[in-house]
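> This is a predicted model, with the sequence first.
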Amino acid sequence: MASIDSQNIGTPHETRPFRAHGHMDIVTLGDFTLGKGTFEPGWRWSDDVKPIVGTDSCQVRHTGICVSGSMTVRMDDGTEATVGPGDVMLIEPGHDAWVVGDEPCVLYDTGVAAYAKPQ
């Protein structure tokens, strides 16, 4: 039987605060999870999420789109890329990341079922 389920990201099922500098709003429908990350200026994964999850680098695979602001991602091997508005991204596990500039970076990400959850 067909079904439809929806939830507005403005009223998420869960909000996961970062140590400082932002939060991730989470909506989960069945086995699908979508997050809206608001990464404030000064946010850096190694400062704001690493203390929550306890891994040396981010071990989550991110797939999504940046809608505002910019973020630089550095893979564990040193490879770097910056994503900005309109950029669709695929970021494999093993990275650090930080906000570039004075504007919050807002990303929609489907790879966040376990993101920023205490381990």
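Yes, it's here. Just so we're clear, the structure is a prediction, and the values are computed from it rather than from any experiment.

> going forward, measure contacts and count neighbours with C-alpha atoms only.
Fine.

> Centroid-nearest residue for this protein?
Centrality entry for the chain: nearest residue to the mean C-alpha point is Gly37, 5.0 Å, by CA atoms, centre = their mean.

> Okay, that one and Asp25: tell me how far apart.
6 Å (CA to CA, to the nearest Å).

> Please apply the same query to Ala116.
For Ala116, the distance to Asp25 - CA to CA - is 11 Å.

> Name the residues contacting each of these two.
Residues touching both Ala116 and Asp25 by CA atoms under 8 Å, 6 or more residues apart in numbering: Arg16.

> thought the residue nearest to the centre of the chain was touching Met24?
Yes. Counting by CA atoms under 8 Å, Gly37 sits close enough to Met24 to count as a contact (4.3 Å).

> which residues touch Val83?
Val83 neighbours (CA under 8 Å, 6+ apart): 66, 70-73, 89.

> here's the one I want to compare it with:
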Amino acid sequence: MEALLTKMEKREMTHPDEKRSFAKGEVDLVNLGGVSFGRATLQPGWKWSTCVKPIAKTESCQASHLQYHISGRLRVRMDDGSEEEFGPGDVSSLPPGHDAWVVGDEPVVVIDVTGMENYAKRT
């Protein structure tokens, strides 16, 4: 479904609509043109199954993600056992049913345009 745009808009990720923090990470959310843009910053040692699972209360991440990777290295394991590693400049499409973790000593920064609206949202 295509969003109906009626005017030009500009937003800055440095002034998010919402900021969510969780163990070893945070997400800044900006809503624009009917899309929730999320910038996730994940510190070394972050792993979805230990840092976000207690909030999500699911066995694996059930969000779909369409991401652009800015920095750091992120390893993803799907529930079917397949794995891939992503780094700066990569674009990834991740269906529901995965775990992920930071590889190495550099923080991971990604921009996500599909999976952050309810990510790590405390109820």
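Perfect, thanks for sending it. Treat the numbers as computed from the prediction; the structure is a model and nothing was measured.

> what's the TM between chain one and chain two?
Scored by TM-score structural alignment, normalised by the length of structure 1, the superposition of the two chains gives a TM-score of 0.94; 118 aligned residues with a CA RMSD of 1.2 Å.

> What is the nearest of the contacts of Val83 of structure 1 to Ser6 of structure 1?
Proximity of the contacts of Val83 of structure 1 to Ser6 of structure 1 (CA to CA) peaks at Cys66, which lies at 21.7 Å.

> With adjacent residues omitted, what lies nearest to the closest one?
Leu107 (4.3 Å; CA to CA, 6 or more residues apart in numbering).

> The one you found and Val49 of structure 1, how far apart?
16 Å.

> same question, Gly101 of structure 1
Counting by CA to CA - Gly101 of structure 1 and Val49 of structure 1 are separated by 19 Å.

> neighbour count winner among those two?
For the pair Gly101 of structure 1 and Val49, the greater number of neighbours falls to Val49 (24 against 13), based on other CA atoms under 10 Å.

> So what does that one match up with in structure 2?
Aligned by TM-score structural alignment, Val49 of structure 1 pairs with Val52 of structure 2.

> State the number of residues packed around the nearest residue to its match once chain neighbours are set aside.
In space, and not counting its chain neighbours, Val52 of structure 2 is closest to Ala120: 6.2 Å by CA to CA, 6+ apart. Neighbour count of Ala120 of structure 2, defined by other CA under 10 Å: 21.

> same check, this time on Asp109 of structure 1
Other residues close to Asp109 of structure 1 by other CA under 10 Å number 23.

> same check, this time on Met13 of structure 2
Applying other CA under 10 Å, I find that Met13 of structure 2 has 13 neighbouring residues.

> Then the one 5 residues further on?
Using other CA under 10 Å as the criterion, Glu18 of structure 2 is surrounded by 11 other residues.

> For stretch 22-35 of structure 1, could you pull out the residues that count as buried?
Buried residues in stretch 22-35 of structure 1, counting neighbours by 16 or more other CA atoms under 10 Å, are found at 22-28, 34-35.

> what's the span of that stretch, first residue to last?
Using CA to CA, the end-to-end distance of stretch 22-35 of structure 1 comes out at 13 Å.

> What segments of structure 1 are helices?
All helices of structure 1, identified by DSSP state H, fall at 45-48, 50-53.

> For the nearest residue to Val106 of structure 1 once chain neighbours are set aside, give me its contacts.
The shortest distance from Val106 of structure 1 to any non-neighbouring residue, by CA to CA, 6+ apart, is to Thr38 (4.7 Å). Applying CA under 8 Å, 6+ apart, we find Thr38 of structure 1 in contact with 22-24, 104-107.

> on that earlier part again, ok, so of the buried residues of stretch 22-35 of structure 1, who is nearest Trp43 of structure 1?
Gly22 (7.4 Å).

> What's that closest one aligned with over in structure 2?
Counting by TM-score structural alignment, Gly22 of structure 1 lines up with Gly25 in structure 2.
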